[in-house]
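Q: Give me coordinates for this.
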Amino acid sequence: MQSSSSLFPVALMSAERRGDLVEDVYRLKPGNSPDSSVELVVTRLGRVDGPEVRGTPVILLHGSFSNRRFWYSPKGIGLGPYLARAGFDVWIPEMRGHGLSVRNQRYRYNRVADYARYDLPAIASFVKELSSQIPHWIGHSLGGTTLAAALGGQYLDQDSAASVALFGSQVSRTYWPLKLPPVQWSGRLLLKPFEHISGSRFKRGPEDEPIGVALESMRWHGLFGRFGERDNNWWSGLAEVRVPVLAVAAAGDHQDPPWACRLLLERFGSAQRQFLCLSREQGFTEDFDHVRMVVSQAAQEQVWPQALQWLQRQPVGESLPVAGHEVVAEQV
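A: Purely as a prediction, here's the structure:
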C-alpha cells in the first residue's frame, strides 16, 4: 500500500463512517528509535458533513492501562467525538503495545522517555503534515506526564504544540518507602523478571503496562530521583517551555491530587497558565475522581465544555508571547 506520508511509512488501515463522524485509522512506522519494530496506530475523527475541510488539529493521549476507547467509545461517545463535532480535527494515538498498536520487540523496556523522545515528535510531524497546522495536545494521567516529559526534554516545542492541557497529571506525589534504598532495590529485583503489569488482573484498566514504565517511575521517586533521564532533566527544562498550558485536577482524585497537579503546572515557564479544580467548592456538582473527570455523564455536561472553551481561546497554529508567569485559577 502506498504510504500516506512523505515522512516515514504510513498505512491507512481503514476509513469508515461512524454515524455523523468519519474515522480514519493510520499505522505509523517512524523508524526513529533504537527499536525499529515500533508501530503506532493513530485514529482520526472528523465530521461527515465536511470531510474535505480539516479543522484545528487536537491530539488526545490516553493514560496508563488504557487505549483510544478512553476518549472514544464504540458508540461514538467521548471527549474525542465531542471535539470533532465541534469542528476540531481529532487525532487519538495508541502508545506502543496499547490497543491497535502492536507490541514492539523490546516492549518490556518501553519507558515514558521513549514515548517523549521518539513517539510524540513523530505523531506531531505526521499530524502537521496532514493538517498543515500546529496541533493542540490533551493528555490524561500518564498521557499528560508524557507530554510534560516531551516539553521539558525539548522534544516538543512551539512548532509542534500550539497548547497543552493536562488532566490529572503530576510527578510530585511522594512515595516515602521508595526513598529507602533497600526498598527501592528490593522492588526493582521483584519487578525485573516480569514483562508487564496486567491492567485486568489488578483492575487498573483494559491494557497492560510494560515493566520498563514501572521501573522508570520507581527511579523518579527514589532517593535523589528526579523527573527526567540521566542526561536530560525534564523538571528543570519545564521552565523553558512557552506553550500555553491548562492543568485540570479533580478534588476526589487520590492518585494524582490537585496540589501535585498544580505544582507541575507551576514549573512551566509559559505566559498563559491556567488551573482548574473539579470540585463542589468550585461550582461543580461533584468532587470528580481520576477517571470520572473525563469519562462520565457529569464530565460530558460540565468538563468537556471547559476543554472546548480552552481550545477555542487559543490562536490557530501559533503560540502566545511571553508576558508573565501568573497562574490563573478559573472560577466555574
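
Q: all contacts plus neighbour counts: C-alpha atoms, from now on.
A: OK.

Q: I'd assumed Val248 was in contact with Leu166.
A: Yes. Using C-alpha atoms under 8 Å, Leu166 is in contact with Val248, at 6.1 Å.

Q: Would you do the same for the sequence below? I want to compare the two.
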Amino acid sequence: MKIAQQDIHVPVSAHEQLYLKRLWQPVRQDAPAVLLLHGVMANGRTFYSASGKGLAPYLAAHGYDVFVADLRGRGNSTPRIDRHARHGQTEIITEDLPALHAAVRHIRGDAPLHWLAHSWGGVHMTSCLLRQPQLIPQVQSLVYFGSKRSVHVRNWRKRLEVDLMWNIVGRLLCRTLGYLPARRIGLGADDETDKSHRQSKQWAQVAPWVDSDDGFDYAAAARQHRLPPALYFAAQNDPCRGHPEDVRRFRDESGNHLSRLRLLARHKGHRHDYDHLSLLTHPDAPFDHFPLVLHWLAGQYDRVVENY
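A: Have a look, this model is predicted:
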C-alpha cells in the first residue's frame, strides 16, 4: 500500500512555526491518528528515516494516520534555535503541544487520536495533559519509549552523561553561547535553548515536578486527574537516559491510570537487550515489540502483559 507524505507548518507565534510530517494511506479515510513527539536534543527524525524505516512508517503501513512533530526550533521548525531563542519547556507544554494537537484535530476532526513519545517527549506530553486536562478525553491512549522525568539511578554512565555532560558542560555552553549547540558538538541530533536546558535539568535532578515559571504543581495535578491508558517501554541496556527504574518512577508519579510497563530485554523474551535509541531504531523492533504498540492503540490492553 502506497504511503503518502505531507509537510504541515503550524504557527505558534508571529515568527515561529512548528513542523509536522504526515504519513498515511489516502484510501483509509477512517484511520485513527497518532501524534509522535521526540525528546531533548532531538527532532522528529527519531521516528523515521529517508529509507522508510522507523515507527512512523510502520504505523502508517498498519493503517494509522501519523503526524511526526518537530518542536519549536528543532528539525524543520523555524526559526532554528540560536542565542536569541527564549522559549523553553513551559512553552512546549502550554503552547507547542496544544497547537500540534489542535492541528491534527483540524485535519482529522473527531477521529481517534493517540499520543506517542520518545524519552523526554513523554514528560512533555504527560505534563501537557495534566496542565490542560480538557485534552485528556480527546486522547485515546499513550505510548512512551524510555520516558523518565527524574534520574535516581547512580552509575558511571549517569555521572558521565548526566552529571558531567548535561549538567556541567551543557550549562557552561548555555552560559557562554546563549544556547546548547548539541548538534554542532555531536551531543545530540538537535539543539536546545538555554531555558529548555535549564528547566529539564532541574526536573531531572530529583526535584519536585513543579513549573519553574509559575509554580504549577504537576504532581498535585496527577493526583486529581486520570491519564489515558499508557504503555511504557523501558530498555534493558539503558543505564541513565531512561533506566527502567526511572521509567517506573515516572509511571508511578503520573497518577492512577491504566498502564503497563514492558522491559525490552532478552531475559523477558525479547530479541535483544535494547538501549535508549535502538528500542525505536533496531531492525528487529517491528517484529519484536512494535506489534505490542498496535495492540495498545487498538484498545487490546489485555494482550499487553506487564513484565517488570
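
Q: Now the TM-score, please.
A: Overlay of the two chains. TM-score (TM-score structural alignment, normalised by the length of the second structure): 0.84; 290 aligned residues with a C-alpha RMSD of 2.9 Å.

Q: And Leu166 and Val248 of the first structure? Which one has more around it.
A: Counted by other C-alpha atoms under 10 Å, Leu166 of the first structure and Val248 do not tie: Leu166 has more neighbours, with 28 against 24.

Q: What helix or strand is the more buried one located in?
A: Here Leu166 of the first structure sits within strand 164-167, counting by DSSP states H and E.

Q: start to end distance for stretch 215-231 of the second structure?
A: Stretch 215-231 of the second structure has an end-to-end distance of 28 Å (criterion: C-alpha to C-alpha, to the nearest Å).

Q: need the strands for the stretch 151-300 of the first structure, in chain order.
A: Using DSSP state E, counting those that start in this stretch, the strands of the stretch 151-300 of the first structure run over 164-167, 196-197, 209-210, 228-229, 232-233, 245-250, 273-278.

Q: how about these, which one is nearest Leu190 of the first structure?
A: Closest to Leu190 of the first structure of those, according to C-alpha to C-alpha: strand 196-197, at 12.1 Å.

Q: Are there helices or strands packed against that closest one, and which ones?
A: Packing partners of strand 196-197 of the first structure (3 or more C-alpha pairs under 8 Å, 6 or more residues apart in numbering; DSSP states H and E): strand 209-210.

Q: which part of the second structure lines up with the strand it packs on?
A: Matched against the second structure by TM-score structural alignment, strand 209-210 of the first structure falls on residues 192-193.

Q: show me where the stretch 151-300 of the second structure has helices.
A: 156-157, 170-177, 182-185, 194-204, 218-224, 244-253, 278-281, 285-288, 290-297 (DSSP state H, counting those that start in this stretch).

Q: what packs against the fifth one?
A: Other elements packing on helix 218-224 of the second structure under the criterion 3+ C-alpha pairs under 8 Å, 6+ apart are helix 120-131.

Q: mean deviation of the strand holding Leu166 of the first structure from the second structure?
A: Compared with the second structure after fitting, strand 164-167 of the first structure deviates on average by 1.1 Å (mean C-alpha distance after the TM-score superposition for the first structure).

Q: Would you check the span in the second structure matched by that strand?
A: With TM-score structural alignment as the criterion, strand 164-167 of the first structure aligns to 142-145.

Q: Thank you, goodbye.
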